[in-house]
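A.B. asks: okay, here's the prediction I keep looking at, along with the sequence it came from:
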Amino acid sequence: MADSVVTFLLQNLTQLLSQESKLLGGVGDQVRLLQNELSLINVFLQNTEGKRHDNELVKKVVSQIRDVAYEAEDVIDTFIMTVIKHKRRCKLTKLIHSCNRAMSFHEVASKIERINNVIKEIYNNRSKYGIEIAESSGGDTEAEVKLHRRRRYVEEDRVVGFSHDTEGVSPMPKLRKFILKAELKEELLHGLEVNYSSNKDKLKGTLIEDLNGIKAMNDEECKKALFAFLEHIRDHKFKKSLSGFMESIYRKNGQGWQDLDDDELKSLLFKCLENKRYLVVMDNIWEIEAWNEVSVAFPTNSNGSRVLITSRIKEVALHASSLNNSIPQITPYELPYLDEDKSWELFSKKVFGGGTCPQELENLGRQIVKSCHGLPLAIVDRSSCMDILALSYNHLPRRLKPCFLYFGIYPEDFEIPVRQLIRLWIAEGFIRQIGNRNIEDVAEDYLEELIDWSLIQAATKRLDGGVKTCRIHDLLRDLCISESAEEKFLEVCSDIKLSPMSKCRRISIHFANHPYISSYPCESSNIRSVMGFGGVVGLESPLGKGYYLKLLCKSNKLVRVVELSNMAICCVIPKRIENLVLLRYLSISSGVRHVIPNSICNLWNLETLDKRNFKIKYLPEGIWKLQNLRYLYLNGSTSLPRTDNKAGLPNLQVLAGIDLNLNSMRLFARARFPNLRKLGLRSSASGGSIDIDSLVLSLSTIQPLRHLQTLKLCEFIMALRNKISLQLTKITLLDLKGCGPFTWGVLGSLANLRILKVVGCGMLTLDCNESSFCQLEVLKMAKVTDSEWTMEKGAMPRLQRLVIERCNFKTMPLDELWCLSALRDVEVLHPDPELANML
């Protein structure tokens, strides 16, 4: 993918030139020239984005740019790796290799100069081959035309799933009411829009059939109304769309209108419609800008005129329905997916013409329907659906395309952990920093956009309402894999088909396969990411413990991402891990106790270190050298190393699974983690007991921990008496003991606490006074036994969600809970008989 490769390379070059210029030595000038050339190429890519799919020449040029950008990335990364390796040598070894280093500088300078010449030639040839880049276009004209030709309007008696929405209300009578209710004179045009956010083109056939049927009604005023149907409204097709509309009004040849500019055409159309009643249906609007351009041409004449738009993009529908502040915003009508019965009904009508499915084919037919997950397009035509989905992908914003293609690394029907996905996106360089916003929040916005585009589905939600896991439809996954192969973005390998190694930058190994791994080429410098899923490699395997990482350290020294925690293999970190100097993400698992070598602390780019499935007692002393580390996940029994200097981890956002002991307390007291947002602690397993009050007091009095939002405490003796001054929004308490009324009162006094989880605790005294938990929105209690819960009026005024799972309460404030006006969602799972009777 040329766009993401060039953007990521530019970011790396900018960082090198500004922060690590010493590494470049005598090739700094060539690197700056490369940066300038790539900046021009980036503008070229941005302005030719909409022409790649219908112009083979542009497509070929973009492919050349991608290849030369990959080559430039390899040259720069290899050079940096060589320089860092040289810096680690002793003085004598440096002297011995000084000649080789000089030759290396000269060789790299020559390679960069040649790459600069190639880029310059590509850019200069754009005029030679007639490639215009003055005007950006987000369209895909040829694909749209093909799609339009293939679209079939179905008869109304073959329409399924449009008779009623999820609330049992039919949308068509509502639509007729908006179109025909002429007495609404005072309403403005934008307030009368009926917005259909049609994520899978489920609307088209019935809508057109029904609207055309309006002309046959007895309403004489309706018969005199002007009707126009405009499709695929785009900014670059604006003049053509409106000229056709004016021609349909006057039944004249619209050729002369082509001489008018956009503003003149809008003005002329506005005058033509000013005293008329009209119905305009604008189908398949993709962009907010396109709607803004077209909408000003329609007058608000308060005579019953209507505008109806459809869009696959929820953001477009929301924008169109909220343009005028004088009227309430209209909620777009979102068509639901088909349930199993409706899916089978549609399949039967399309395949058997409304007849009965033969008994011998029913099992196979139902399997096909089930695989479509309620998506009508997949049921009607799986093959043509790929073209439609590709059209959606082609119109994605540039920043979202690599994020979407990345879903191809996961196996089919895999439930994807969102937090892990975000860490991978960040390590891959897909997320751009926006002002002072946290980069994790920006990544979540990217995911929400992909969900709004209906390309990704939210599977489960977190307690705070965010997406916890997501999934991708198998058809869309196939699209990701096919597009990725064409773009050399990633390759999926399984033990069923051992494809030869390509020049893809990422490989995803499904079902760990010894022959495949052992056939790994030793000079595969193009690989930047290695992911694995499934499979079993026993501890007695002939490959040996740690074989995977040893092989990577030998053959793929430029790798940035290693994600093997989803594979059932034993990974032991080798001492040669320091060879992976560009590594940003390392997540592996091991079933044996293991000592992490101190050499891992030389990975100066490392951002994520995930060892939750590792039995580690101590972290290496040099861990403080990892200044870029953002996420550190441990198994709960790991101790932080001692340090007497002022070393710290300034960029650390998440620290989880730490064994809390006196040394950890000292580190917190010295503010070694100033930007920490999430902290997970386990009571010391070394025998030294920690006073939880002392812990809370030490955390509360450290000013640099002002960013801490989430605290997770496991296996503590909770006897809180001191007030917590931290601005915590979420607290999780696991397997606690001795949580008395003082503790609950301290928790209830937290002014910003929104989410509280209590799991595996017994004999609690939950006493909520009238001012307790003033901001609490979510309360989850699981496996809480032999406890007493009382609550005064006024407590938990903002509580929206209550989850009680496998709990046993001696007393419970049911009446007070039911009186909470904000409470919307109550889940009681596996209650004991007493609690069931109380409910």
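C.D. replies: Yep, it's here.

A.B. asks: C-alpha from now on. contacts and neighbour counts both.
C.D. replies: Noted.

A.B. asks: and the residue nearest the centre of this protein?
C.D. replies: For the chain, the residue nearest the mean C-alpha position is residue 447 (2.6 Å; Cα atoms, centre = their mean).

A.B. asks: and the gap between that one and residue 646?
C.D. replies: From residue 447 across to residue 646, the span is 38 Å (Cα to Cα, to the nearest Å).

A.B. asks: next one: residue 739
C.D. replies: Taking Cα to Cα, one finds residue 739 at 36 Å from residue 646.

A.B. asks: between these two, which one's more packed in?
C.D. replies: Taking neighbours as other Cα atoms under 10 Å, residue 739 and residue 646 compare with residue 739 leading, 19 against 10.

A.B. asks: residues contacting the more buried one?
C.D. replies: Residue 739 is in contact with 717-720, 763-765, counting by Cα atoms under 8 Å, 6 or more residues apart in numbering.

A.B. asks: out of the residues you listed, which is most surrounded?
C.D. replies: Of these, with other Cα under 10 Å as the count, residue 720 tops at 24 neighbours.

A.B. asks: surely it is in contact with residue 748?
C.D. replies: No: Residue 720 lies out of contact with residue 748 (Cα atoms under 8 Å); the separation is 11.6 Å.

A.B. asks: list the buried residues in the strand or helix carrying residue 289.
C.D. replies: In the assignment (DSSP states H and E), residue 289 maps to helix 288-295. Neighbour counts using 16 or more other Cα atoms under 10 Å place 288, 290-291, 293-294 of helix 288-295 among the buried residues.

A.B. asks: same question for stretch 550-562.
C.D. replies: In stretch 550-562, counting by 16+ other Cα under 10 Å, buried: 550-553, 555-562.

A.B. asks: measure it end to end?
C.D. replies: End residues of stretch 550-562 are separated by 12 Å (Cα to Cα).

A.B. asks: isn't there a helix covering residue 507?
C.D. replies: No: remark: residue 507 does not belong to a helix; assigned using DSSP: H, G, I helix; E, B strand; the rest coil, it is strand.

A.B. asks: got another, please set it beside the one above:
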Amino acid sequence: MAFVVVTSLLEIVEQQLIIQPNPSLILYNKEMIVMLSQKLRVLRAFLMGSGKKTNGSCGEEMLEAEIRDAATEAEGEIESKLGQVYLAANRGEDVVVACQGLHQTLVQVVRDFEAIESRILTQNANNASRGSSTNDFREESFMVGGLSENAVETENEIVVGFDHDVEEIVYRLVFLKQSGKREVIALVGEGGIGKTTLAKIIFEHPSVIDHFHIRAWVVVSREHNLKEMLISLLNCIAPITSEISNKDEAQLAEQLCKRLMSQRYLIVLDNVWTTTAWHAIQQCFPHNANGSRIMITTRINNVARDINSHLHIMKYQSLRNSQELLSRKAFRGRFYSTPIYEYFRDRILLQCRGLPLAILVMGGLLATAKGSLEVWREVADTVELMTRDDKIISRILSLGFEYLPSHLKACFLYFGIFPEDSDVPAKKIINLWGAEGILKQEKNKSLEEGAENCLLDLINRNLVQVNKLSIDGRIKSCKIHDRLHEICVREAKRENIMCVIDEKHDPQASRWISCQSSHWPITRACCGTHNCNKIHSIFYFGKYLYPSKCRLVYPCLKLLRVLDLSLIKCLHGMPSEIVDLIHLKYLALSTIGSLYKLQLLKLQNLQTFIVSSWMEDYPLQLQCNILDLPQLKHLRLEKRCSQYLPSLVRENLQTLYWLKVTSLDRNQNFRMVPNLKELGIYIEGELLSGCVESLVHLRLLEKLKIEIGRVEQFYLPTAFPSKLKKLTLHSTYLPWHEMGIIGKLPNLEVLKLKDFAFCGPEWNPIGWEFQDLKVLLIAHTNLKRWNANFQHFPVLERLILRYCWDLKKVPIGFAKIRTLKLIELDSCYSSIVTSANQISSAKILSFHSMSDRTLHVRHFGTKVEWPNNESSEEES
């Protein structure tokens, strides 16, 4: 894809040669480098213009191919020469010869792009008669609107036409008297008809939540993995430790069966393709004679029948429901009922055949038109020209991709790297886009902010789905429907930008390598037969691999930027050759042992570094100077291998988990990392008063976690950063009267108090504090009396109480909080559940507006309430 390569090359030229050149570089002609940057911007503008057209001319396609090939070759040559400079500098050698080689390469690249630029001008002259000119191409803003404009309504997903289905299935799950045996209900229908959406609505239905002791959900997929399925189901019941995840399938199956025994459970198996997957896991579900249920979603009737399930056949949307769904999506609640819009709408819907996924993708496409009748007409004409056959839905879905701007096409195709039905963390995809160089940083915005806008744009177009939300309602992870995933993979392969390696396909030289086999794809043999210099990214998604003797990386991967080995269990630190991958920007590892001997500081371009241990008994041993890497933005380590603050100011650093603070650190100087946005602090040993006072200087910090290890006393700082939005305290054992320091924070939205973060029998909040707090979580505390009312938490939306065994009730004054929508209780006494329900009833009587009245009470397990209140036994 020409746009990806040109944008990536432009990022190299501007970041590594103009804005932040390596100190070892000798740049002989800076004016020529600026000229190269300008020419690349012209090429990118041309590609953005041609990318808007769904049917470009043959000349434009040939010119795009020429630009792609020239930019690919130039990128490889420039990065190779830069690599020679960096390696010479690391070895203490003279860099003059290497810099001369880089200069000669840059001269030739400028000449090549001058020739292409002249052909663009010729193309412009040929297009002048059609009213299109390359001179009119201007670099558009990479992000379509700001965050507020692109905000996605994740809480109120547009759902139409499922009311009867929900009522029928909830009745069957909860109220219909059965023989007591375990029953299986199958939602059957075409891909994109709404099976998973319906299952989620039912899974979160209040009656279902109240009825079942345990609810668990797992995505099965086409190529099912029994171990991953078992771990996912266990994780729905209790947090997974590395000890559990390292067990074999038989041990995991036995543990799951024990957890479900004697419990009334609801298990959802989403996207089942074969009966083999069912037979592999169904033995883990005990035949409790208590009304336990299993719900599956499948496209295949025979699978549902072979499982001996009750079939619920999904219906296509009626014309009326289809009209409502498209209009609500296209106009975002502003309904235009003029005859001309209805005419184009109905022409489009005729081809969508009542399939919700196709309707939503078309609605997302039309929403970007902002009411332009010209676009509505063009889309209607395009879909009407499609031949009505079995592939028409696939072609309609492809239109959602074809109408994307060039930068969003690249972002969308990147989802093809992940296996079908993958749950993709939002932060991960954002950091990967940045490492790949496929996005350009905007003025007054970080690259991450721009990438988040791109993700929101794809979600609003219904090309990407929100999968999980964080506790404060932000997007935690996302996924892509498997019918859209097919388009991702197909288009990326067609552009020769991605290669998926599985048991059926061998490695091929592509920019992105997605390994989904049980073997490491890159060997010395394939290095001799393929041009591996084209490879920029390698992801390993296969079954767990133990590389005890094999070498994972080779000199042929010298241009690698992204290496994700998080599913490979490295035994001794990490492969030593990795430190020679000097262009690496993203590195994720799962390992045990020591990394002390590795020269990690050679990775001068590294932006994201993620390291975890796959065995709890073998903590990592890591160098303490990793924060000295000049380009590092995001560092995620385990608490036991925490880092110390750097010796020099590092303005790039945005994310740091974890920072270690000990008795030797008398005064942490957080001015060394002034632009941190997320920080985790782990404290061990005796802590001196005022040790973390300089936290207040982190003027951009939005998220802070503080966890205590072996510490006698923790001293709360007298002030926190004013922009702090999320604060988590863990095992700090603070008295409740010190809560006033936190309550004064002007922007605090989420407060999590875990494992006796605050302790003592009584909390008396002060009025007009916590003015912006939306989410409050308290887990494990000895609090008995909580004297609070609506003035203390005026905009609270969610209250979560877990293992609060001394607290008997929720303050009745919370009934007057207009914004309160959810009270979630986990393993608390039944008296708290009763008080929460009383608050819900009182709230209905307090406010006239239905939006102010709605308050859901959810409880998961109730602590047995013995007369002496001394037993810690739980029912569930």
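C.D. replies: Thanks, I have it. Just so we're clear, the structure is a prediction, and the values are computed from it rather than from any experiment.

A.B. asks: thinking again about what came up before, touching the helix holding residue 289 of structure 1 from outside, list them.
C.D. replies: Against helix 288-295 of structure 1 from outside (Cα under 8 Å, 6+ apart): 233-235, 238, 266, 285, 315-316, 319-320.

A.B. asks: immediately after that helix, which helix or strand?
C.D. replies: Following helix 288-295 of structure 1 in sequence order, the next helix or strand is strand 306-311 (DSSP H and E).

A.B. asks: check which residues of stretch 816-835 of structure 1 are buried.
C.D. replies: 817, 820, 823, 828, 831, 835.

A.B. asks: the fourth one matches what in structure 2?
C.D. replies: In other words, residue 828 of structure 1. Mapped onto structure 2 by TM-score structural alignment, residue 828 of structure 1 lines up with residue 825.

A.B. asks: its match: what secondary structure?
C.D. replies: Secondary structure state of residue 825 of structure 2, per three-state DSSP, is strand.

A.B. asks: what's the closest non-adjacent residue to it?
C.D. replies: For residue 825 of structure 2, ignoring the flanking residues on the chain, the nearest one in space by Cα to Cα, 6 or more residues apart in numbering is residue 859 at 4.4 Å.

A.B. asks: from residue 272 of structure 1, how far out is the most far-flung residue of structure 1 relative to its centre?
C.D. replies: Going by Cα atoms, centre = their mean, the residue of structure 1 most distant from its centre is residue 220, 51.5 Å out. To residue 272 of structure 1, residue 220 of structure 1 is 21 Å away according to Cα to Cα.

A.B. asks: pretty sure residue 138 of structure 1 contacts residue 395?
C.D. replies: Yes: assessed by Cα under 8 Å, residue 138 of structure 1 is found in contact with residue 395 at 6.4 Å.

A.B. asks: out of those two, which sits in the busier spot?
C.D. replies: Between residue 138 of structure 1 and residue 395, counting by other Cα under 10 Å, residue 138 is the more crowded of the two (20 against 17).

A.B. asks: what's around the closest residue to the more buried one other than its chain neighbours, how many residues?
C.D. replies: Counting by Cα to Cα, 6+ apart, residue 138 of structure 1 lies nearest to residue 50, which is 4.4 Å off, once chain neighbours are set aside. The number of residues packed near residue 50 of structure 1 is 20, by other Cα under 10 Å.

A.B. asks: how near is residue 50 of structure 1 to residue 487 of structure 1?
C.D. replies: As for residue 50 of structure 1, its distance to residue 487 of structure 1 is 16 Å (criterion: Cα to Cα).

A.B. asks: and what of residue 250 of structure 1?
C.D. replies: Computed as Cα to Cα, the residue 250 of structure 1 to residue 487 of structure 1 distance reads 48 Å.

A.B. asks: could you do residue 798 of structure 1 as well?
C.D. replies: Counting by Cα to Cα, the separation of residue 798 of structure 1 from residue 487 of structure 1 is 50 Å.

A.B. asks: what about the helices in the stretch 351-500 of structure 2?
C.D. replies: 356-367, 373-384, 392-402, 406-414, 426-436, 447-460, 482-494 (DSSP state H, counting those that start in this stretch).

A.B. asks: residue 269 of structure 2 is nearest to which of these?
C.D. replies: With respect to residue 269 of structure 2, and counting by Cα to Cα, the nearest of the helices of the stretch 351-500 of structure 2 is helix 482-494 at 15.7 Å.

A.B. asks: so that closest one matches what in structure 1?
C.D. replies: Aligned using TM-score structural alignment, helix 482-494 of structure 2 spans residues 474-486 in structure 1.

A.B. asks: the matching stretch vs structure 2, average offset?
C.D. replies: Compared with structure 2 after the fit, stretch 474-486 of structure 1 shows a mean deviation of 0.8 Å (mean Cα distance after the TM-score superposition for structure 1).

A.B. asks: pull the residues that contact that stretch.
C.D. replies: Residues from elsewhere that reach stretch 474-486 of structure 1, judged by Cα under 8 Å, 6+ apart: 1, 386, 389-390, 404-408, 412-413, 455, 490-492, 504.

A.B. asks: which of the residues you listed count as buried?
C.D. replies: Buried among these (16+ other Cα under 10 Å): 1, 386, 389-390, 404-408, 455, 490-492, 504.

A.B. asks: of these, which is the nearest to residue 174 of structure 1?
C.D. replies: Nearest to residue 174 of structure 1 among those: residue 455, at 28.6 Å, using Cα to Cα.

A.B. asks: give the aligned equivalent of the closest one in structure 2.
C.D. replies: Aligning on TM-score structural alignment places residue 455 of structure 1 opposite residue 463 in structure 2.

A.B. asks: surely that match and residue 400 touch.
C.D. replies: Yes: counting by Cα under 8 Å, residue 463 of structure 2 does reach residue 400; the two are 7.3 Å apart.

A.B. asks: what touches both of those two?
C.D. replies: Counting by Cα under 8 Å, 6+ apart, the shared contacts of residue 463 of structure 2 and residue 400 are residue 361.

A.B. asks: which parts of stretch 656-664 of structure 2 are buried?
C.D. replies: Neighbour-count burial for stretch 656-664 of structure 2 flags 656-662 (criterion: 16+ other Cα under 10 Å).
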